[in-house]
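Q: how does the following fold in three dimensions:
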Amino acid sequence: MISEPSAGLRRDIGFYGAAFLVLNAMIGAGIFALPGKVAVNAGLLSPWLFLVVGALFLSVVLTFAELASYYDETGGPVLYATEAFGSLVGFSTGWLLFLARTASFAANATVMAAYLGSLFDVLAGEFPRAVIISVVTLGLTWANILGVRDGVRAMALFTFLKVTPLLILVLLGLQHVSGSTLLPSASLLIDDLGSTTLLMIYAFVGFETIAVTAGETHQPRRTLPKVLVATVITTGLLYFLIVLVFVSVIDQADYAEATLVDVGRSLAGTAGAFAITLAAVFSIGGNLAGSMLAAPRLVFSLAESRQLPTWFAHVHERYATPDRCIIVMGALALVLALSGSFVKLAVASSVARLLGYIICIASLPLIRRNASAEVREGAFRLKGGYSIPLLALGICIWLLFQSKAESWVAVSILLAVGILFYAFERRFGLADQP
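A: A predicted model of the protein is given here:
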């Protein structure tokens, strides 16, 4: 499980670069709209519900932290699933997660264009929307081909530009928090707990992105577990404070339609609304940068293991990046975003992610058992035997049962398409090996 960087990839991602990647994967467009949608069902309990859900979901993150501590190679979930359950399951896991990330990129690029259109009239309309999507997608594609360091720098910039306004919003809004808001005496009954929780989970997914880039991370077996745990806890606390400010500033009757832009307007007028709108744009930009950095590595890992044609395993001679995978990701995301055909895939992305999580969690016992003594000695070993992974598995299965049938249908179709690609490569590609 300990190896040299994959096919000449450079270990240019350090602790802070990895942290930026997790932050940008988790803090995207969702936090700017989720508070109101959750508050409709949970009311003043919303901040605490975010905290409780985050704490429970930490069991999933901790399980991934241990899994990441066994590997130095690029691939993350693909490696875990392949070692435990074989090539077909490993391919299916990587394929679904790649499609989910690509669809998410396409959806968020469209949302970014909509936010920019709301800021400037000249950017409103179909043609400006297409130009914005194209410039953002092609720009991030080119930045990531030039090198992983440029991708990390782009994420660092987006992280600063989106987190700073959010922290200012929290500081300005805390003065409106009262004792009755912080510790409400409201009933603990929450309307439609299942769908509300499933909605909130969207705020915490995306952390698995960092495991995919292990082959380009400095000392990944030490770095990744620390980054995962620290960043997810920090993000959960930030969500708690943001939602606490939201329910303290916005009237209950306005929860359904309000966003953080409305909180910014209430706290600082037009300037506040403008700042939060910009923060949303930068937040989405950071999420896009993280997706463009990580998702192509899933395809690269599949190609390295001969589960996709080796054409995808090409590494740029000068920049040491998986250039063809990045180009394919950028082109596919651009087509989906411009055509709007990504909608069903975006809806199904949560199911695909949860299925991937379940497979990875279930792989832990086999990976523990197969690890060498040297690897086990340096691994991030969870306390309590399998109690934490079992809790994580139960949470993911319960969440899957909250999903709609249309999501399952879309995932099944996409999985079938991927298996056809896999079968073709296994039938013809392996036969061509020298």
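Q: switch to C-alpha atoms for all contacts and neighbour counts from now on
A: Fine.
Q: where along the stretch 1-150 of the chain do the strands fall?
A: For the stretch 1-150 of the chain, no strands are identified by DSSP state E, counting those that start in this stretch.
Q: who's in contact with Phe207?
A: Val22, Leu23, Ala25, Met26, Val61, Leu228, Val232 (CA atoms under 8 Å, 6 or more residues apart in numbering).
Q: Ala258 now?
A: Going by CA under 8 Å, 6+ apart, Ala258 touches Ala33, Gly36, Ile250.
Q: one more: Pro322?
A: By CA under 8 Å, 6+ apart, the residues touching Pro322 are Ile145, Pro296, Arg297, Phe300, Phe312, Ala313, His314, Val315, His316.
Q: how far away is the closest residue to the last one other than its chain neighbours from Leu355?
A: Okay, so that is His316. Of all residues not flanking His316 in the chain, Asp323 sits nearest, at 5.8 Å (CA to CA, 6 or more residues apart in numbering). Asp323 sits 28 Å away from Leu355, going by CA to CA, to the nearest Å.
Q: another for comparison:
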Amino acid sequence: MAENTAPKGKKLGLTSILLLGINGIIGSGIFLLPNKAYAEVGVSSVLVILVGAILVISLALCYAEASSKFNQNGASYVYAKAAFGDLVGFEVGFYTWVVGVLGWAGEIAALLLAIQSVYPPLQDKVTYNITAIAICFFLAIINYFGLNFSKIFNTLSSLGKLIPLVLFVIIGVFFMHYNNFTPFIPPLDNTADIYGTDFGAAFAVIFYAYLGFEFLPIAAGNMENPQKNLPKAIITVVLFCAAFYTLITLVCIGILGPDLAKTSVPVASATGLILGKAGYDFITLGTIISIAGICWSYSFNTPIVAAALADNGFLPKIVSKKSKHNTPGYAILMTALVVAFLVTTGGFLFLAAVNVVAAFVEYIPTALSIPFLRKKKDLPNNYKIPFGPVIPIFAVIVSVVMLSQAGAKTIIYGLSGLIVGAIIYYAYGKKNIELKDKEDNTPNNDEKKVQ
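A: Predicted structure coming up:
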């Protein structure tokens, strides 16, 4: 696995890491999904946001502890490989790339859906596909030219999404109708459904809004002091997003009430109700900027995963070859080509649903790795989750329950990559890893002479 290779002056500091994390999480989900949760469980959708936050925080704590032990690119792949060996490590690493590809493609699809509301010609399939491919490769080019350009783009897109949402919360709180929150607890005869299957369905939908935090440690090698900064950044970003999502959901319910279930763009609709068309257009612009930001985040992180796998012999070495800008050019190109294919063949809802299922292939092994990594004496203990194994076990149990809420078809699509990963591992990666390990254990020429 490649270690810190970026020149010191070009590495991401804590502020840039925080913005990268916010960019990686806040995207189409919070702009487009509060209505879906409200349609399932009504006012109790606020609880869905909070329960989702509890799960994400528990997973984020696992990532924070694991990331504090390594300064390498790769995130979940690095942790799973160290804890469970090459096969599990490769499957998790391969799925980190799969999740990134699905996320990048899904967010481009969401971006085009948002743009369609102000530019109807995008509804034409040919125009849609050409634009999707152009956006994909534009982002790939940005990342090819390195961190300096990426830092500027990251900062601008983060601020561009936060300003409209912050203004929405600050202004919207004065237009809330508090009777829209009653009854908070539904009548007794409906409680079983609402806090059973309906709650699970809402949970599965809204959890998509939290995806992305796991990508922060992937670029650890491009960060200043990652073993210290990453745990702080992961926890801070997740807590911020959880609080922010709760406020946005409360304001949407307070302004729209039951009408929240009837709109496909809840934040824009709520703003339009109180500020008219100008407000609606302003939030629509913020939606577009927000989704563009998370597209960029996926485009930045996902090729790094492919390069990390190649560094360890699981993929051809050329995939990890650096360009003159110190970026993995071939990995960027390979990833962009797959994303372009997916975004022109699959819609947003399909890609989002499969993405949620695939994400748990990363989450569960990472949480399970914590007890095993703690036993390795050669790894530092820069950060340790409190309460022993309680939080990792909780994260695993809730993740399994969460995964079970997806439909059978979605689960099959989401987990089918495990078979593809196993084929790649046994056909190519296993042999290369054994050869690499053999070379690493072979005495060099100087040692042979001494012998």
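Q: returning to that earlier point: of the contacts of Ala258 of the first structure, just the buried ones, ChimeraX syntax please.
A: Here is the ChimeraX command that selects the buried residues among the contacts of Ala258 of the first structure (16 or more other CA atoms under 10 Å):
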select :33,36,250
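Q: show me the contacts of Ala258 of the first structure that map onto helices.
A: Gly36 (DSSP state H).
Q: want to try a markdown table for the contacts of Ala258 of the first structure, with distance to Ile201 of the first structure as columns?
A: Shown next, in a markdown table, are those (distance: CA to CA, whole Å):
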| residue | distance to Ile201 of the first structure |
| --- | --- |
| Ala33 | 14 |
| Gly36 | 15 |
| Ile250 | 23 |
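Q: what is the nearest of the contacts of Ala258 of the first structure to Val122 of the first structure?
A: Comparing the contacts of Ala258 of the first structure against Val122 of the first structure with CA to CA places Ala33 closest, at 24.5 Å.
Q: residue contacts, the nearest residue to Val136 of the first structure once chain neighbours are set aside?
A: Spatially, and ignoring its direct neighbours in sequence, Val136 of the first structure is nearest to Ala109 (7.5 Å; CA to CA, 6+ apart). Contact partners of Ala109 of the first structure, counting by CA under 8 Å, 6+ apart, are Ile133, Val136, Thr137, Ile284, Gly285, Leu288, Ala337.
Q: what's the closest non-adjacent residue to the corresponding residue of the second structure for the fifth one?
A: Pointing back at Gly285 of the first structure there. Aligned by TM-score structural alignment, Gly285 of the first structure pairs with Ala292 of the second structure. Of all residues not flanking Ala292 of the second structure in the chain, Leu111 sits nearest, at 6.7 Å (CA to CA, 6+ apart).
Q: try Ile22 of the second structure
A: Val237 (6.1 Å).
Q: and what of Ile115 of the second structure?
A: Spatial nearest neighbour of Ile115 of the second structure, chain neighbours left out: Ile288 (6.9 Å); criterion: CA to CA, 6+ apart.
Q: report the contact partners of that neighbour.
A: Contacts for Ile288 of the second structure (CA under 8 Å, 6+ apart) come out as Leu111, Ala114, Ile115.
Q: on that earlier part again, from Thr344 of the second structure, how far out is the residue nearest to Ala292 of the second structure?
A: 13 Å.
Q: cool, Leu415 of the second structure as well?
A: With the distance defined as CA to CA, Leu415 of the second structure ends up 21 Å from Thr344 of the second structure.
Q: repeat that for Asn222 of the second structure.
A: Distance of Asn222 of the second structure to Thr344 of the second structure, given as CA to CA: 31 Å.
Q: looking at the two, which is more packed in?
A: Ranked by neighbour count (other CA atoms under 10 Å), Asn222 of the second structure and Thr344 place Asn222 first, with 24 against 19.
Q: tell me the contacts of the alignment partner in the first structure of that one?
A: The pairwise alignment with the first structure assigns Asn222 of the second structure to Glu216, based on TM-score structural alignment. For Glu216 of the first structure, the contacting residues are Pro5, Leu9, Arg10, Arg11, Asp12, Ile13, Thr74, by CA under 8 Å, 6+ apart.
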